[in-house]
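Undergrad: next comes the sequence, and after it the predicted model I'd like to discuss.
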Amino acid sequence: MDTYLEFLVKQKYTLSKVLMIAGLFLLAGILSFLSFFVAVRNPVVMQLICLIWALFFYGAWWLSQKLCVEYEYIVTNDELDVDRIIAKKTRKRLLTVSVKKFEEFGCANKEKIAELKNRNFKVILDASSGSCDDMPYYAVFDNKQGESMLLIFNPTDRMLNSFKIFNPRVVNI
């Protein structure tokens, strides 16, 4: 019997992301204000001032949409795929790994994540929601290039049960 599961996790907005978005719109406002003074002295620019303002704010909105990130986990039998979705439009496959390759797996609280990040991993992929309240898990394995990799993510209970079937020695939930 084949197993197919998928789950979408939206990354939470952190203070830095909110400040970046506010900064983008503040910059658009400042540029609009400054362009008004240029437009007052140049009649050709004055005719295009509304278009220029719209372009500034459209650019700020477009860049702020790039900060809206979601991760999709797809489990097909023993394969775990992790995709990053930006602005609900652009999808990129970040990772495909067999659950059988997991060397370590477990629940990741703040202390465990700090301990893991101090270890010498070549690649660290944080595909979680960014909140410890959502109970993230971690997996340590070697990727296709043979580099040690740490994955932090938020699987569902059904995914955890599927992982346990394919790698019961490592997956202890």
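TA: Received, thanks. Residues are numbered from 1 along each chain as shown.
Undergrad: please count neighbours and contacts with C-alpha atoms only from this point.
TA: OK.
Undergrad: outside of the strand or helix carrying residue 161, which residues touch it?
TA: Per DSSP states H and E, residue 161 falls inside helix 157-166. Residues from elsewhere that reach helix 157-166 (CA atoms under 8 Å, 6 or more residues apart in numbering): 3, 5, 75, 77-78, 99-100, 170-173.
Undergrad: what count of nearby residues applies to residue 41?
TA: Neighbours of residue 41 under the rule other CA atoms under 10 Å: 10.
Undergrad: want to compare, so here's the second one:
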Amino acid sequence: MNQLYAEAGVKRKDTTATLALRFLMFVGIIIGFIAMFLGQIFSIVGIAMVVVLFYLLPRLNVEYEYVFVDGQLDFDKIMGKAKRKQILRIDFEQVEIMAPINSHALDSYNHVQMDKKDFSSGTKESKPYVIIANVDNKKYRILFEPSEKMIGMIKQKSPRKLSPY
């Protein structure tokens, strides 16, 4: 039994909006602690604020993991290095093309209306790939950063779907 298996993962770069939200959450936690000492009704509100913000704060730390197994590619979102959620699963029979983001093979898809999914790190040094796929009667444009091993496995399983340039 010769199964093709590869996995890769990236940490999502913090955007300015994420950093601002994280700062506001810290300010909210401080205000919540101060409110706990002001009085009875304020202490209940302060405790609620602190608990909710401590619950939400780790969710701003996002990583994506890709798992390729025998022609299926899973995209998982990991929040706070603890909670994993499967976002999307595609079968390579549903894929029209996979190519590097700058590839001219994607030019014919630039003006087509489709849902965009970004599972890349968002850094300047990254070299993301794009997958154009039809999943559940919806057309998706998926950005992700596969490892070299994963690209090799995809090329071995579906060579006509992968455009090298």
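TA: Thanks, I have it. Being a predicted model, the structure only gives us computed values, none of them experimental.
Undergrad: TM-score of the superposed pair?
TA: Scored against TM-score structural alignment, normalised by the length of structure 2, the superposed chains reach a TM-score of 0.81; 160 aligned residues with a CA RMSD of 2.9 Å.
Undergrad: one step back: would JSON lines of the contacts of helix 157-166 of structure 1 with distance to residue 39 of structure 1, neighbour count and secondary structure be doable?
TA: Output for the contacts of helix 157-166 of structure 1, formatted as JSON lines (distance: CA to CA, whole Å; neighbours: other CA atoms under 10 Å; DSSP: H, G, I helix; E, B strand; the rest coil):
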{"residue": "3", "distance to residue 39 of structure 1": "62", "neighbour count": "11", "secondary structure": "coil"}
{"residue": "5", "distance to residue 39 of structure 1": "56", "neighbour count": "14", "secondary structure": "strand"}
{"residue": "75", "distance to residue 39 of structure 1": "56", "neighbour count": "24", "secondary structure": "strand"}
{"residue": "77", "distance to residue 39 of structure 1": "62", "neighbour count": "17", "secondary structure": "coil"}
{"residue": "78", "distance to residue 39 of structure 1": "62", "neighbour count": "19", "secondary structure": "coil"}
{"residue": "99", "distance to residue 39 of structure 1": "61", "neighbour count": "23", "secondary structure": "helix"}
{"residue": "100", "distance to residue 39 of structure 1": "64", "neighbour count": "18", "secondary structure": "helix"}
{"residue": "170", "distance to residue 39 of structure 1": "66", "neighbour count": "18", "secondary structure": "coil"}
{"residue": "171", "distance to residue 39 of structure 1": "65", "neighbour count": "21", "secondary structure": "coil"}
{"residue": "172", "distance to residue 39 of structure 1": "66", "neighbour count": "14", "secondary structure": "coil"}
{"residue": "173", "distance to residue 39 of structure 1": "65", "neighbour count": "12", "secondary structure": "coil"}
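Undergrad: next one: the residue nearest the centre of structure 2 from residue 108 of structure 2, what distance?
TA: Residue closest to the mean C-alpha point of structure 2, counted by CA atoms, centre = their mean, is residue 119 at 3.4 Å. To residue 108 of structure 2, residue 119 of structure 2 is 22 Å away according to CA to CA, to the nearest Å.
Undergrad: I'd like to know how many residues surround residue 37 of structure 1.
TA: A count of nearby residues for residue 37 of structure 1, using other CA under 10 Å, gives 11.
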